[in-house]
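**Student:** Please find the sequence and the predicted model below.
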Amino acid sequence: MRIDAHQHFWDYNSERYGWIEDKAIQKDFAPEDLKPLLDLHGFDGCIAVQADQSEEETRFLLNLAAEHNFIKGVVGWLDLSAENIEEKLAQYAKNKSFKGLRYTVYDEWGEFMVDRRFQNGISKLSKFGLVYEILVFPYQLKGAIELVNRFPEQRFVLNHMGKPEIFENASEDWKEGIRSLAQNKNVYCKISGLLSAAGKREWGLQDFYPFLDFVFENFSEDKIIFGSDWPVSLSGGSYAQAVDVIENYLSAQDENLLRKVFGENAKKFYRL
């Protein structure tokens, strides 16, 4: 099974998706737009990930998954700090497409990850077999490390390799964060968001390789997952380029590793 484990759908409006600065993607993106790209590159399906902190979007994505069987799972958003979070999780977990939750980190140091109420919500996820996707910047990795150390049985995946600055030397904060997270058997890493990080600047394959090298040196090949980050990735290049960066990087490796990174690890992590 070949899986694109990180992409988004949205009905665009400027208020809800105010974080989208690139005018080229300030429009709707639907399953009908993605399916031909998945087919062209041999993908059997995808994981749709939240792009807005709302329960409404979670329901929107689950409805899309019900209509399109190539959407193999949905990572949505619920208020993990809410008093009724266990009740909410029980409700959503009845839907087989509901695989877990993600928060978009905006506070300066990611303090909410170590907040007692938020961690209470995290503590309920494993009961329902749900994952948590960690989206942080390098300077917020310490909060993520504290979070995963607190919950060694919870399945976590680091999104976008911890968002390193692609056109700068890897920071010590990022390196130490990757090293620490990789030591946890329950933490996976998505090699995703590379073109999104490059944005409108000209890039070459070699710009990404030092960061990919470091991730592969630290994370087991059984815990690394590919994701295109489409359509956000269109800010830096085409869907084909998002795939080609990783396929070119792994071109000298054996087919077994490619199968793991491009699907088998995602299948295991999301229990597809």
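**Tutor:** On my side now, so go ahead. Note that the coordinates shown come from a computational prediction; the quantities given were computed from them, not determined experimentally.
**Student:** When you work out contacts or count neighbours from here on, use the C-alpha atoms and nothing else.
**Tutor:** Noted.
**Student:** any idea how far N169 is from the spatially most central residue of the chain?
**Tutor:** Nearest to the mean C-alpha position of the chain, by CA atoms, centre = their mean, lies N159 at 4.0 Å. Separation of N159 from N169 (CA to CA, to the nearest Å): 20 Å.
**Student:** what does F214 give?
**Tutor:** F214 is 12 Å from N169, by CA to CA.
**Student:** any idea where the helices of the protein begin and end?
**Tutor:** 31-40, 55-67, 85-92, 116-125, 141-150, 172-182, 194-198, 205-218, 239-249, 255-259, 265-270 (DSSP state H).
**Student:** Might one say that I191 is in contact with K223?
**Tutor:** No: I191 is not in contact with K223 according to CA atoms under 8 Å; the separation is 10.4 Å.
**Student:** which one of these two has more residues nearby?
**Tutor:** More crowded of I191 and K223, by other CA atoms under 10 Å: I191, with 26 against 22.
**Student:** residue contacts, that one?
**Tutor:** I191 makes contacts with N159, H160, M161, L212, I224, I225, F226, G227, as judged by CA atoms under 8 Å, 6 or more residues apart in numbering.
**Student:** Please apply the same query to N13.
**Tutor:** Q26, K27.
**Student:** how about 10 Å then?
**Tutor:** I20, Q26, K27, D28 (CA atoms under 10 Å, 6 or more residues apart in numbering).
**Student:** do A170 as well
**Tutor:** Shown in contact with A170 (CA under 10 Å, 6+ apart): P138, P164, P210, F211, F214.
**Student:** let's bring in a second one:
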Amino acid sequence: MPPRRIIDSHIHLWPHSAASPSGHSWMEPGALLTRQFSIGDYIAANKHDPALEGFVYVETDRKLNPFRSEDQNFEWASETFEEVKWLKRIVEGTPLEGEGFTKEQGDLMKGAVIWAPVDHGLDVFKRYIQMARDVAGDKTWKRVKGIRFLLQGIHDETKFKQLVLSAGFADVLRYLPQTEERLSFDVGVDATRAGVWQLEVATDAIESLRAAGESGKNTVFILSEFCEKPFRNTSLTESDHMWASCIERLSKDPNVYMKLSGGFSEMQKQEASNPWPSSKVADTMRPWLDRLFKCFSPDKVMFGSDWPVCNVGGPGIEHAWSSWKVAVNKILENYHLTDEQQAQIWHGTALEAYRL
């Protein structure tokens, strides 16, 4: 049954002023994503879907300069504050010329996951959050629900472990539910381009945090995009079994959630002129979906489009969002979920996990 209510738990937006390598170091001139993607574009992509009630904005990995401990104003992270200002314009309905959204459209952003430094200790983290709060203002800050720090960019296993298993990292994670906002942590690891070991180390860190005492039990973790596992084999490989083991361990934690998102980015590229039918998408993902739905109940899984990144591997800007929605609808039907369980995935879990 098509959803009646949708909260898209994972989208990215950026203005034209940040659509360059100076705003995002991962952007390349002329690439598909090196252009503005705003709320107006998002609404066009989902074809004004009447079921869409809103979305959760997820930070876009703005460019960072080398960390300087003496820099009390975080000039090395100035682009991330530009991102907060962008969110403020969205919430307050004050777009700069050509930024592609109206005052009313800003209401669609029900929550935001911002970047924050988790790699320099709790004191630096607290100072950054206070400065971000000051830049955002009260109205915008009320929409901030979580933080993300892309661990997936650390491909050196030794350096990854030095951070993720460190006392300073644990201190930050332990502090999140103590904040007034009860901030959650979006876990960004990449089992494809980095290796499944990233997920294993992250799983170890979460379990260690829980075992350390009551103060570590309330942090909410939200896993993005299947932890970027590739959907290109017809059966599970050794790496996939390692992934599945971590998923099973994490699913036992009452404060760990999974986003049903990012599928197109991990499949063979589709052609805009010939989008895959929803049955092919569902069948391609089935070995991993079997594990997901065996381990995670519907109230721990949430729909996310990963727009506009889904345009890259999916069937193009005009079709990717709606194609993913139809594919997810097919997936939920395949697993014979009740209407109530499906509604939980389409909107209920995001409302709960992000406290929208």
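**Tutor:** Now that the structure is in, tell me what you want to look at. Quantities reported herein were computed from a predicted structural model and do not represent experimental measurements.
**Student:** now the contacts of I191 of structure 1 in CSV, with distance to W174 of structure 1?
**Tutor:** CSV is the format used below for those (distance: CA to CA, whole Å):
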residue, distance to W174 of structure 1
N159, 13
H160, 12
M161, 9
L212, 13
I224, 17
I225, 19
F226, 19
G227, 20
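**Student:** ok, now how distant is L135 of structure 1 from Y12 of structure 1?
**Tutor:** 21 Å.
**Student:** ok, now E202 of structure 1?
**Tutor:** According to CA to CA, E202 of structure 1 and Y12 of structure 1 sit 27 Å apart.
**Student:** Looking at those two, which is more packed in?
**Tutor:** Y12 (15 against 9).
**Student:** Please name the nearest non-neighbouring residue to the equivalent of F43 of structure 1 over in structure 2.
**Tutor:** Under the alignment (TM-score structural alignment), F43 of structure 1 pairs with L52 of structure 2. Nearest non-adjacent residue to L52 of structure 2, counting by CA to CA, 6 or more residues apart in numbering: I6, 4.6 Å away.
**Student:** what residue of structure 1 takes the place of that neighbour?
**Tutor:** By TM-score structural alignment, I6 of structure 2 lines up with R2.
**Student:** and that match, what does it touch?
**Tutor:** By CA under 10 Å, 6+ apart, the residues touching R2 of structure 1 are 38, 41-46, 226, 258-267.
**Student:** same thing with R291 of structure 2?
**Tutor:** Contacts of R291 of structure 2 (CA under 10 Å, 6+ apart): H241, W243, A244, S245, I247, E248.
**Student:** Now do it against P308 of structure 2, distance only.
**Tutor:** Remark: distance between R291 of structure 2 and P308 of structure 2 (CA to CA) = 27 Å.
**Student:** ok, now T284 of structure 2?
**Tutor:** 21 Å.
**Student:** Looking at these two, which is more packed in?
**Tutor:** P308 (23 against 19).
**Student:** Quick one: residues contacting the residue in structure 1 that that one lines up against.
**Tutor:** Under the alignment (TM-score structural alignment), P308 of structure 2 pairs with P231 in structure 1. Neighbouring residues of P231 of structure 1 by CA under 10 Å, 6+ apart: 7-10, 24-25, 28-30, 33-34, 196, 237-239.
**Student:** let's see 7 Å
**Tutor:** Q7, H8 (CA atoms under 7 Å, 6 or more residues apart in numbering).
**Student:** what do you get for D11 of structure 1?
**Tutor:** Going by CA under 7 Å, 6+ apart, D11 of structure 1 touches D28, F29.
**Student:** if we go to 10 Å?
**Tutor:** Y17, Q26, K27, D28, F29, A30, E57, F60.
**Student:** could the residues you listed go into JSON lines alongside distance to K94 of structure 1 and neighbour count?
**Tutor:** Below are the contacts of D11 of structure 1 laid out as JSON lines (distance: CA to CA, whole Å; neighbours: other CA atoms under 10 Å):
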{"residue": "Y17", "distance to K94 of structure 1": "28", "neighbour count": "15"}
{"residue": "Q26", "distance to K94 of structure 1": "33", "neighbour count": "17"}
{"residue": "K27", "distance to K94 of structure 1": "31", "neighbour count": "13"}
{"residue": "D28", "distance to K94 of structure 1": "28", "neighbour count": "12"}
{"residue": "F29", "distance to K94 of structure 1": "27", "neighbour count": "16"}
{"residue": "A30", "distance to K94 of structure 1": "24", "neighbour count": "14"}
{"residue": "E57", "distance to K94 of structure 1": "17", "neighbour count": "21"}
{"residue": "F60", "distance to K94 of structure 1": "16", "neighbour count": "15"}
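**Student:** TSV for those, including distance to F70 of structure 1?
**Tutor:** Output for the contacts of D11 of structure 1, formatted as TSV (distance: CA to CA, whole Å):
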residue	distance to F70 of structure 1
Y17	25
Q26	24
K27	22
D28	19
F29	16
A30	13
E57	19
F60	16
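**Student:** Looking at those, which are in strands?
**Tutor:** Counting by DSSP state E, those place none of their members in strands.
**Student:** Among those, which one sits closest to K96 of structure 1?
**Tutor:** Closest to K96 of structure 1 out of these is F60 (14.9 Å), distances taken as CA to CA.
**Student:** Need the counterpart of that closest one in structure 2.
**Tutor:** Per TM-score structural alignment, F60 of structure 1 is aligned with W86.
**Student:** From A116 of structure 2, how far off is its match?
**Tutor:** From W86 of structure 2 to A116 of structure 2 the distance is 16 Å (CA to CA).
**Student:** What of R249 of structure 2?
**Tutor:** Taken as CA to CA, the span from R249 of structure 2 to A116 of structure 2 is 27 Å.
**Student:** okay, these two: which has more neighbours?
**Tutor:** More crowded of R249 of structure 2 and A116, by other CA under 10 Å: A116, with 20 against 14.
**Student:** What's the more buried one aligned with over in structure 1?
**Tutor:** Per TM-score structural alignment, A116 of structure 2 is aligned with L78.
**Student:** ditto for M285 of structure 2
**Tutor:** Here M285 of structure 2 is matched to F208 in structure 1, going by TM-score structural alignment.
**Student:** contacting residues around F226 of structure 2?
**Tutor:** 188-191, 243, 247, 258-263, 266, 288-289, 292.
**Student:** Sorry, slip of the keys, the one I care about is S171 of structure 1.
**Tutor:** By CA under 10 Å, 6+ apart, the contact set of S171 of structure 1 is P138, Y139, P164, E165, G177.
**Student:** lining up the contacts of F226 of structure 2 with structure 1, which overlap?
**Tutor:** Among the contacts of F226 of structure 2, the contacts conserved in structure 1 (both residues aligned by TM-score structural alignment, their matches' CA atoms under 10 Å) are 188-191, 243, 247, 258-263, 288-289, 292.
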